[in-house]
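Trainee: okay, sequence plus prediction incoming.
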Amino acid sequence: MLEIRRAADRGRASFGWLDSRHTFSFGHYYDPKHMGYSALRVINDDTVRAGAGFDTHGHQDMEIISYVLEGEIAHKDSAGNIKRLPAGEFQLMSAGKGIYHSEFNASQQDTLKFLQIWIQPDQLGGEPGYQQKDFGQREGLTPVITPDGENGTLSIKQDARLSQLILAAGESLVLTQQAGRRFYLHQIKGQLTVEGEILSPGDGLKVAHQSELIVSNQGDVSVTALVFDLP
């Protein structure tokens, strides 16, 4: 089963300093047909004005991933982490029993664009955690987040995996899906062809009951996407 979620059909919130596109229901945007997918609850595509950002606010029992597309995030949280997150890096904050944080555009001149992703944990409570890493731009499928933090990946409190997919022009890859698992693909850059369907930036794809999935780059520029392997 393949189900495409087109970028233009996503929810939208605009506050002057922030323009956000919501893949799933979030805040004032509610669509009972798009409440999440498996443990994946939120993908917000955020554009933040220079010098602006999210004031200190709290989270509990949620795995929160940030992936910067352009610019740099200035992060500060109640666990004492004061960090900068530049373009290309992944951040995973485990809220656990509760944490407060703020996220601001670190630049006073340039726009910040990043993906805010929430995954529901399978462990409640516990101490909050913070992880951050740049996984580079290697072609193919690069594991970024896993349940056990294997091979230098970030460790998440859920039986879920996130990988970065990069394909050069003319390249293809076969994704293997284990029985009972689900994939979600979020397109970031270029156009990705999946089983004859074309995904453009901001598009998403639900995949279930598909043992193999052929993804290819039939365009002239490199393709970047995120691949979620979900329970």
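Mentor: Noted; the coordinates are in hand. As the structure is a computational prediction, the values presented were derived from the model and not from experiment. Numbers count the residues shown, from 1 in each chain.
Trainee: use CA for all of it now, contacts and neighbours both
Mentor: Noted.
Trainee: remind me what the strand or helix carrying Lys83 packs against, helices and strands.
Mentor: For Lys83, the host element (DSSP states H and E) is strand 82-86. Judged by 3 or more C-alpha pairs under 8 Å, 6 or more residues apart in numbering; DSSP states H and E, strand 82-86 is in contact with strand 63-70, strand 72-77.
Trainee: take this one as well and set it beside the first:
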Amino acid sequence: MIEFRKSSQRGSADFGWLQSRHSFSFGRYYDPAQMGFSALRVINDDRVSPGAGFDTHGHRDMEIISLVLDGVIAHRDSTGQVAELPAGEYQLMSAGRGIMHSEFNARTNQDLHFLQIWIEPDSLGGEPGYQQKPFAQTPGLTLVASKDGAEGSLRLKQNAKLFQLRLDAQSALNFQTQAGRKLYLHLVSGSLSGQSGEQHISLQPGDGVKIADLTDWQFSSGAEPVFALLFDLP
């Protein structure tokens, strides 16, 4: 099964200080056919004006990953965590039984561009937590988050894996997952194609694709380097 989610099909929100594109139903944007995929619930592509941001608000029972593409996030939460998240670093906030937090554009002269990702945990309640880490920008697959924290990845409360996929221009990479697993691919930049047997995909920035029952892939870049997020899901 392959189901495309083109960038132009995403939901949108415009609050003046915030411009957001939603790959799945979120906030005022509701589409019963786009309520997530497996444990993946949200991918929001957010752009925040200088100095603006999200006032203190609460979450529970959700694994929330942020990746800054440009700018810096100023983070504060009810566990006492105060941090800045610069471009290229990943943040994983486990809401557990409940957490309050705020996120602001830490710069007054630069827009903030980041991805916010929600993954449903495999158990409810528990202690909230916070993790933050940079990962190598080298070409290939880099494991960013996993259940057991393998390869120095962030520890995720779900039997899922998040990979960072980077390819140089005109290059290829093979990927294999276990039978019965699902994949979701979100392209951040570049032009990406993929092949599994006789099945083909082609993505442009902002596009996503749901994949099931196809375990072996070869991903290829075009004339520009590729940056994508690959989710291996239960």
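Mentor: Received, thanks. Bear in mind the structure is a predicted one, so any value in this text is a computation, not a measurement.
Trainee: which positions in the strand holding Lys83 of structure 1 come out as buried?
Mentor: Judged by neighbour count using 16 or more other C-alpha atoms under 10 Å, the buried positions of strand 82-86 of structure 1 are 84-86.
Trainee: wait, Ile98 of structure 2 touches Arg60, no?
Mentor: Not Ile; residue 98 of structure 2 is Gly. Yes - assessed by C-alpha atoms under 8 Å, Gly98 of structure 2 is found in contact with Arg60 at 4.3 Å.
Trainee: give me the common contacts of these two.
Mentor: Residues touching both Gly98 of structure 2 and Arg60 (C-alpha atoms under 8 Å, 6 or more residues apart in numbering): Gly125.
Trainee: among the helices and strands packed on strand 82-86 of structure 1, which is nearest Thr224 of structure 1?
Mentor: Thr224 of structure 1 lies closest to strand 63-70 among these, at 10.8 Å (C-alpha to C-alpha).
Trainee: now what about the closest one, what contacts it?
Mentor: 85-95, 111-121, 156-157.
Trainee: contacts only, for whichever residue in structure 1 pairs up with Asp55 of structure 2.
Mentor: Aligning on TM-score structural alignment places Asp55 of structure 2 opposite Asp55 in structure 1. Taking C-alpha under 8 Å, 6+ apart as the criterion, Asp55 of structure 1 is in contact with 101-104.
Trainee: angle of the strand or helix carrying Asp55 of structure 1 against strand 72-77?
Mentor: Using DSSP H and E, Asp55 of structure 1 sits within strand 53-59. Orientation check (axes from the mean of the first three to the mean of the last three C-alpha atoms, to 10 degrees): strand 53-59 of structure 1 against strand 72-77 gives 40 degrees.
Trainee: ok, back up a step: looking at the helices and strands packed on strand 82-86 of structure 1, which is nearest to Asp220 of structure 1?
Mentor: Taking C-alpha to C-alpha, strand 63-70 is the member of these nearest to Asp220 of structure 1, at 20.4 Å.
Trainee: give the buried residues for that closest one.
Mentor: Here strand 63-70 of structure 1 shows 63-69 as buried, counting by 16+ other C-alpha under 10 Å.
Trainee: out of these, which is nearest to Leu192 of structure 1?
Mentor: Leu192 of structure 1 lies nearest to Leu69 out of the buried residues of strand 63-70 of structure 1, by C-alpha to C-alpha, at 17.6 Å.
Trainee: distance check, that closest one against Asp46 of structure 1.
Mentor: In this view, Leu69 of structure 1 and Asp46 of structure 1 are 10 Å apart by C-alpha to C-alpha, to the nearest Å.
Trainee: one more: Ala179 of structure 1?
Mentor: Taking C-alpha to C-alpha, one finds Ala179 of structure 1 at 34 Å from Asp46 of structure 1.
Trainee: okay, the two: which has more neighbours?
Mentor: Asp46 (21 against 11; other C-alpha atoms under 10 Å).
Trainee: can you give me the angle the helix or strand encompassing the more buried one makes with strand 63-70?
Mentor: For Asp46 of structure 1, the element it lies in under DSSP H and E is strand 40-48. Interaxial angle, strand 40-48 of structure 1 versus strand 63-70 (the same axes, to 10 degrees): 30 degrees.
Trainee: centroid-nearest residue for structure 1?
Mentor: With the centre of structure 1 defined as its mean C-alpha position, the nearest residue by C-alpha atoms, centre = their mean is Ile117, 4.5 Å away.
Trainee: how much space separates the residue nearest to Gly36 of structure 1 when sequence neighbours are not counted from Gln177 of structure 1?
Mentor: Leaving out its chain neighbours, the residue that sits closest to Gly36 of structure 1 by C-alpha to C-alpha, 6 or more residues apart in numbering is Phe24, at 5.5 Å. For Phe24 of structure 1, the distance to Gln177 of structure 1 (C-alpha to C-alpha) stands at 23 Å.
Trainee: the two: which has the busier surroundings?
Mentor: Phe24 (23 against 18).
Trainee: tell me where structure 1 has helices.
Mentor: In structure 1, no helices are found when defined by DSSP state H.
Trainee: next, format the helices and strands packed on strand 82-86 of structure 1 as CSV and append distance to Gln131 of structure 1.
Mentor: CSV is the format used below for those (distance: least, C-alpha to C-alpha, whole Å):
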stretch, distance to Gln131 of structure 1
strand 63-70, 10
strand 72-77, 12
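Trainee: which residues touch Leu199 of structure 1?
Mentor: For Leu199 of structure 1, the contact set (C-alpha under 8 Å, 6+ apart) comprises 187, 191-193.
Trainee: out of the residues you listed, which are shared with structure 2?
Mentor: Retained contacts for the contacts of Leu199 of structure 1 in structure 2, judged by both residues aligned by TM-score structural alignment, their matches' C-alpha atoms under 8 Å, are 187, 191-193.
Trainee: most neighbours, which of the residues you listed?
Mentor: Leu192 (27 neighbours).
Trainee: quick check: Ser153 of structure 2 touching Pro134?
Mentor: No - between Ser153 of structure 2 and Pro134 there is no contact under C-alpha under 8 Å: 9.9 Å.
Trainee: the closest residue in space to Ala172 of structure 2 that isn't next to it in sequence: neighbouring residues, count only.
Mentor: Distances taken as C-alpha to C-alpha, 6+ apart put Ser220 closest to Ala172 of structure 2, at 4.2 Å, once the chain neighbours are dropped. Here the number of neighbours of Ser220 of structure 2 (other C-alpha under 10 Å) works out to 21.
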